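Visitor: Sharing a model prediction with you, sequence too.
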Amino acid sequence: MATDGSIIEKESDVSCLNPYMTETRKRLVIASFWVVVLLGLPLWWKTTAVYRAQLPFAQIDSWVDRKACQLTFPSTFVVHLASIADADPKAHNHPLDYPTIENAIAASVDQQIYQANTQQCVEFPLNIEIKEWRITSDIIDLLKHTSEQREKSTIGRYDIFLAPQLPAPTSTKRAHVKLGNDRSMIITLREWTTSDIEESTAAAIATLLQEERERVQSIACDNELRERSNLDGLRTMKFSPMYQMTFSLMNEDPSGLQVDWDIEDAVNTYLRPFMSEVSVISNFSVDSQIQHFAQLAVTPQYMERQKLPSYYYLTPETLPHFINSAEWNLASAISTYPTINFILYIPAQNKSPLRIHNSKGQPVRSNAFLIPRWGGIVIKNQPKALTASGALAFGKEDLKPFMEIFVAQLRTLIGIHDLKKIMSPLETSHEISYESAPQTAVTVTELDAVIKQRIAENIVNSIATLKSLAQLVMDIPNMVVLDHIRTEVEISLDSLEQACQALQQQDYMKALTHSISAIERSEKAFFDPTMVSMLYFPDEHKYAIYMPLFVPVSVPMIMAVVKEFKEARRRRKEAKSKTD
């Protein structure tokens, strides 16, 4: 019995130990599963997270707040005062106080330009230097004298030559101003006095700079960092280092007229010099085409006149709908750069002559119009007498008047302003004349103003693009930001800094180069395809993908832990009841 009893006791001990060993093993199994999950969650989170290189947000904010660098557009005017060797000292050779005249001219220019200006986002330092100009009393040909005194001209540096009108005044106005094509002007005064020197020089400088500075200031001081909304901004093409220029000859009715043109020779003769001159800002590629059956998208109205030829006409309200986008193939597949279109349109015989009316109901003499940020159109009516073959061929000389219109339209599209219109306010008190227009169709002074305007546009647009990029990255946490995006942003910021420093040193060409680099790099970063591909992949998508995997695994594990807690609580209660 004892033996049997001992055996029974051992079996009882084993039966008591087996449940304990089973519960321990079960807990270890549950714990091992949870350890794997807890260790795997960070790894899963890391492997499923998108890569985001750290962008220099602080630097971008400093440019947005205009704290990174003060934009300055300095100008230097070297005033050459005539000292006439053979003149009567009592009449025209009074000693002049140069420092006083310099300060008086600078103060007068500032007063005329900034009398209503309260914005300080951009500065326009003005430096006046006065030098003696030794000439003889024979000053009829002043250009010969000035050519010996002119220094190497750079953007922002101008020469003004002042002399009395000898032997006698030739104008009833205070002075005569002659503008050259090489950043120079000659002013001859009726009265050779200090006050006339100061007032005429200050008036000429202020008139030359005022409109240019207003345009630069309107761009640089845009608090919202957006494109201009004024008329000038709406007409001008957005900056691009390259433009695709397309010339199209549109023939509405080829059944009655066959057309052809020597556009290549005309472009090389009349347009190529202009494109070469403005290539410092943007380059151009040119192509041409001839399209037949070019039907209008609008119906011209008919003007019947007594004793005068009747004609068809288009009103200003219908001109925006002139382009038949559905049927005219004007899209360029050659380049991805912005396209500037120029169209020579020949209407059908039953719609000729076709003219354009202005807002006053009068025919436009050029029979041409401009479409802002798109291009220009010239309407050429069919001649009354055609050849027997019914063909019309435009040679180089025939295209000259049309090319002149196209060049004028192109000047407007790229932001060139007519120097004569700029200087027109000075005509009230001064007589103005101009040197012969260059073959390039743009003066150096006009080109300088465009360069300054483009520098301001590029800097502001670069800052605006970087601001949008930073805002986009912060608003969308799951957007991919690779290392090359950060590199492009850093290069753009560095180019902005170098452009600003170049402006302070009055090196406009260097500033233009860096501003172009800034806008190109910022747009390259903003439109990078690696970022756009993840724009619409929020966290909700990630959860939707992994929920079918995690839920089936996590529910049994959570239920096992809950069951184990309940079992442990039950055992504690049983153990407590036994002790009691």
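Guide: Yep, that arrived. Since we're looking at a predicted model, the values are computed, not measured.

Visitor: can we go C-alpha only for contacts and neighbour counts from here?
Guide: Will do.

Visitor: how far away is residue 313 from residue 459?
Guide: Per CA to CA, to the nearest Å, residue 313 is found 44 Å from residue 459.

Visitor: Name the residue in the two with the higher neighbour count.
Guide: A side-by-side neighbour count of residue 313 and residue 459, using other CA atoms under 10 Å, places residue 459 first with 29 against 21.

Visitor: so who does the more buried one touch?
Guide: Listed by CA atoms under 8 Å, 6 or more residues apart in numbering, the contact partners of residue 459 are 496, 515, 518-519.

Visitor: Can you say which of the residues you listed are buried?
Guide: 496, 515, 518-519 (16 or more other CA atoms under 10 Å).

Visitor: and residue 12, that's in a helix?
Guide: Yes - applying DSSP: H, G, I helix; E, B strand; the rest coil, one finds residue 12 inside a helix.

Visitor: Give me the number of neighbouring residues for it.
Guide: Residues lying near residue 12 (other CA under 10 Å) number 11.

Visitor: go on, residue 342?
Guide: Residue 342, neighbours per other CA under 10 Å, totals 26.

Visitor: Give me the distance from the host helix or strand of it to the chain's centre.
Guide: Assigned by DSSP states H and E, residue 342 falls within strand 339-346. Mean-position distance between strand 339-346 and its chain equals 23 Å (CA atoms, centre = their mean, to the nearest Å).

Visitor: got the contact list for it?
Guide: 243-252, 330, 332, 373-382, 402, 406.

Visitor: swap in stretch 217-227?
Guide: Contacts for stretch 217-227 (CA under 8 Å, 6+ apart): 119, 121-122, 228, 233, 456-457, 460-461, 463-464.

Visitor: how about that stretch: buried residues?
Guide: Quick answer for stretch 217-227 (16+ other CA under 10 Å): 217-221, 225, 227.

Visitor: and those as a markdown table, adding secondary structure and distance to residue 301?
Guide: As requested, the buried residues of stretch 217-227 are exported to a markdown table (DSSP: H, G, I helix; E, B strand; the rest coil; distance: CA to CA, whole Å):
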| residue | secondary structure | distance to residue 301 |
| --- | --- | --- |
| 217 | helix | 44 |
| 218 | helix | 41 |
| 219 | helix | 41 |
| 220 | helix | 45 |
| 221 | coil | 45 |
| 225 | coil | 43 |
| 227 | coil | 37 |
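
Visitor: Looking at the residues you listed, which is nearest residue 262?
Guide: Distance to residue 262 across the buried residues of stretch 217-227 (CA to CA) is lowest for residue 227, with 38.5 Å.

Visitor: do you know how far the residue nearest to residue 273 when sequence neighbours are not counted is from residue 235?
Guide: Distance criterion CA to CA, 6 or more residues apart in numbering; nearest residue to residue 273, sequence neighbours excluded, is residue 440 at 4.9 Å. Counting by CA to CA, the gap between residue 440 and residue 235 amounts to 22 Å.

Visitor: next one: residue 529
Guide: From residue 529 to residue 235 the distance is 31 Å (CA to CA).

Visitor: coming back round to it: ok, of the buried residues of stretch 217-227, which one's closest to residue 503?
Guide: Nearest to residue 503 among the buried residues of stretch 217-227, with distances taken as CA to CA, is residue 220, at 13.3 Å.

Visitor: next, the one to line up against it:
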Amino acid sequence: MTVSSKEGETSRGGPSQSTKISDKKDNDAIYRVYSALSFFFMLIVVGFPLWWKTTEVHRESLPYTEISSLNDLKLSFHVNAIVSTLDKSRGEDFIRELKKLFRTSEIYNINFTWVDADRALLGSMKSITDLELSSMSRLRPGEIKLLEIPGLSRFCPDQILVGQRRSIYFSTDASPLRMHDVLHKWLLQEETLVQTMKSLSSQTGERDYTSRYRLPPAEGYNLLVTAVNPDPESLNTSHWDLPQAISDYITPFLDKLSTVANFSLRSQWIYLTPLEIRPCRAPEGGFVLDAESLPQLITPLEKKLASHVSNNPCIQLLVYVPLCSESPLRLQPSDPSVSKYSGLPGYTMGFHSPRWGGLVLQNPTADACTGPQPVLVNPDWPSLAAIWLQQLRSLIGIPEHAPIARASIMPEPQAAVRLWEVDALMRIRALEQLLSARLTLQSLSALLEEISNIVIGKDVAEAVEAGVEGLHTSVEHLASGNLARGLSSARNAFLQAEAAFTDPSLLSLLYFPDDQKYAVYIPLFLPVMIPVVMSLRKMKTWISVLRTEKLKVE
């Protein structure tokens, strides 16, 4: 009984020692659970998103949809052609036939309008010069005037005469078909434009002859004129005024092309650079270099030209003074029918290389070579400049015009370029820059969509948007007949697209892909994550124990 009473007293007293220990263990378990939850919350809910956001690559939004839809832009050139005749019915019939002939044009939209010819002015003309001065009505770049001249045979034997400006003169018996050929092949150069469009659009199309020689589109071009004297002790060229010759002959030509591109002129002298190949003796006398040896002539000169003065393409124009032991030196082109500026059939005094430049020979005279030393070499600047200008025409993209029966072109002006040739070059340049800008933007868009960790900064995004806007603006201007603004917008689109594609910020994380990022950060996060994951396992066990006890109580 006594024992029973003591046991009862014990059961009615305070909590036993085992109960206190159990409660303490429960409290420690709860603290551990809360601690694990707090670590999980800070690491997974707060830390991981914060790390992900701070290590995220900054990418401005780009107009991907607009860039992908650039292929749907229909490029066309609107041309205003004014037909002026004495008889209105003949003029309307002439226009009707021309419209039929140009109906199948792939790239041109020509608007023919008729105006009455000035009879008094036509009757007062006495020469071709008066003919040109009479047509000095203000025509915008790209516009054409077709003027009927009764008795055109007084000035030329052909039915159609193309002037130096933007006018075409035709006789009363000129046919619309021949006029279509003149417009199509000479002034509008539609085949060159279509071929350029196909080659640039597919990147696999065959370029025509003019495109292979023409310099690529760029912001500007550097023109470097170099005089080469292989032996200054025996060849006296100290009296040459090379800068003045450039100013007299080349600067007026480039001024006419200021609307097409920006040109910077430089000149230099190179000494002690003889030919590394020995010319052969020609049957007619003197020495000759054949076409196969011309690349060997350029190679030693190219090393000393120092032409890399900017990022713009450089046009090389060289004049080489052969030694008396190699004079007179001539060049034999691959086509034996060529005989330019030499006076001898099958020979030439200069040649040009596609997208590089040209070279001209200035031989010392025989009397100078037999006289006292040093030999005085007098430059024939008009002849040298004539060859240089022909080379520049080919390099810039002004083709040699194929002959058309009963049609002719007035001789080149002193600046060696006609206004309608400048207009044709403006169309070609606008087309090249538009297609190049479109291709660049689409390539950049595909690259940025494929590689997600390339930084897209604000400058890149603004350049891309400006390029897309410039493309649309240029197409609108060209379709409305505003050639000057269309070319300006196309140039801006081209420059903006190139600036975006070559921006240095695009390369900042290009060679740090996601797998490398994970390889760097996993060793940092894994030691921290293991205890957290293990604690989650203990927390799971504790929760399961609580559920079991709850079920027992119930």
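Guide: Sure, I can see it. On a predicted model such as this, the values are computed, not experimentally measured, just so you know.

Visitor: TM-score for the pair, please.
Guide: Put the two chains on top of each other and the TM-score (TM-score structural alignment, normalised by the length of the second structure) is 0.86; 535 aligned residues with a CA RMSD of 3.4 Å.

Visitor: thinking again about what came up before, just the buried members of the contacts of stretch 217-227 of the first structure?
Guide: Using 16+ other CA under 10 Å, the buried members of those are 122, 233, 456-457, 460-461, 463-464.

Visitor: Would you confirm that residue 132 of the first structure belongs to a helix?
Guide: No - read with three-state DSSP, residue 132 of the first structure is strand and lies in no helix.

Visitor: close enough to count as contact, it and residue 78?
Guide: No - between residue 132 of the first structure and residue 78 there is no contact under CA atoms under 8 Å: 10.3 Å.

Visitor: Between the two, tell me which one has more neighbours.
Guide: residue 78 (19 against 14).

Visitor: After alignment, which residue of the second structure pairs with that one?
Guide: Alignment note: residue 78 of the first structure maps to residue 82 in the second structure; criterion TM-score structural alignment.

Visitor: again, but for residue 525 of the first structure
Guide: In the second structure, residue 525 of the first structure lands on residue 500 (TM-score structural alignment).

Visitor: How much space separates that match from residue 431 of the second structure?
Guide: From residue 500 of the second structure to residue 431 of the second structure the distance is 20 Å (CA to CA).

Visitor: quick revisit: counterpart of the residue nearest to residue 273 of the first structure in the second structure?
Guide: In the second structure, residue 440 of the first structure lands on residue 415 (TM-score structural alignment).

Visitor: Hmm, that match is touching residue 253, no?
Guide: Yes - between residue 415 of the second structure and residue 253 there is a contact at 4.6 Å, judged by CA under 8 Å.

Visitor: hmm, back to that, show the buried residues in the contacts of strand 339-346 of the first structure.
Guide: 243-252, 330, 332, 373, 375-382, 402, 406.

Visitor: Just the ones in helices from the residues you listed, please.
Guide: Applying DSSP state H to those, the entries found in helices are 402, 406.

Visitor: can you confirm the residue nearest to residue 273 of the first structure is in a helix?
Guide: No - using three-state DSSP, the assignment for residue 440 of the first structure is coil, not a helix.

Visitor: show me what contacts it?
Guide: Taking CA under 8 Å, 6+ apart, one finds 273-274, 277 in contact with residue 440 of the first structure.

Visitor: and with 10 Å instead?
Guide: Applying CA atoms under 10 Å, 6 or more residues apart in numbering, one finds that residue 440 of the first structure lies in contact with 270-278, 407.

Visitor: Take those and lay them out in JSON lines including neighbour count and secondary structure.
Guide: As requested, the contacts of residue 440 of the first structure are arranged in JSON lines below (neighbours: other CA atoms under 10 Å; DSSP: H, G, I helix; E, B strand; the rest coil):
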{"residue": "270", "neighbour count": "21", "secondary structure": "helix"}
{"residue": "271", "neighbour count": "19", "secondary structure": "helix"}
{"residue": "272", "neighbour count": "14", "secondary structure": "helix"}
{"residue": "273", "neighbour count": "17", "secondary structure": "helix"}
{"residue": "274", "neighbour count": "19", "secondary structure": "helix"}
{"residue": "275", "neighbour count": "22", "secondary structure": "helix"}
{"residue": "276", "neighbour count": "13", "secondary structure": "helix"}
{"residue": "277", "neighbour count": "17", "secondary structure": "helix"}
{"residue": "278", "neighbour count": "18", "secondary structure": "helix"}
{"residue": "407", "neighbour count": "20", "secondary structure": "helix"}
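
Visitor: Mind picking the two most distant members of those?
Guide: 270 and 278 (14.1 Å).

Visitor: counterpart of residue 356 of the second structure in the first structure?
Guide: So, by TM-score structural alignment, residue 356 of the second structure is matched to residue 374.

Visitor: Burial check on the closest residue to that match other than its chain neighbours, number of neighbours?
Guide: Closest residue to residue 374 of the first structure apart from its sequence neighbours, by CA to CA, 6+ apart: residue 340 at 5.6 Å. Residue 340 of the first structure has 20 neighbouring residues, counting by other CA under 10 Å.

Visitor: what does residue 375 of the second structure give?
Guide: Neighbours of residue 375 of the second structure (other CA under 10 Å): 21.

Visitor: Surely it and residue 324 touch.
Guide: Yes - using CA atoms under 10 Å, residue 375 of the second structure is in contact with residue 324, at 8.4 Å.

Visitor: shared neighbours, these two?
Guide: 234-235, 364-365, 368-369.

Visitor: By neighbours, which of those residues wins?
Guide: Counting by other CA under 10 Å, top hit in those: residue 364 with 23 neighbours.

Visitor: Does it touch residue 377 like I think?
Guide: Yes - Residue 364 of the second structure sits in contact with residue 377 when judged by CA under 10 Å, with a separation of 5.2 Å.

Visitor: what residues are shared contacts of those two?
Guide: In contact with both residue 364 of the second structure and residue 377: 235-236, 321, using CA under 10 Å, 6+ apart.

Visitor: I'd like to know which of those is nearest to residue 11 of the second structure.
Guide: Nearest to residue 11 of the second structure among those, counting by CA to CA, is residue 321 at 126.7 Å.

Visitor: what does the closest one align to in the first structure?
Guide: Checking TM-score structural alignment: residue 321 of the second structure goes with residue 346.

Visitor: Could you report the distance from its match to residue 374 of the first structure?
Guide: For residue 346 of the first structure, the distance to residue 374 of the first structure - CA to CA - is 20 Å.

Visitor: and what of residue 60 of the first structure?
Guide: Residue 60 of the first structure is 33 Å from residue 374 of the first structure, by CA to CA.

Visitor: quick one: the strands in the stretch 51-200 of the second structure?
Guide: 77-85, 108-116, 144-148, 160-162, 167-170 (DSSP state E, counting those that start in this stretch).
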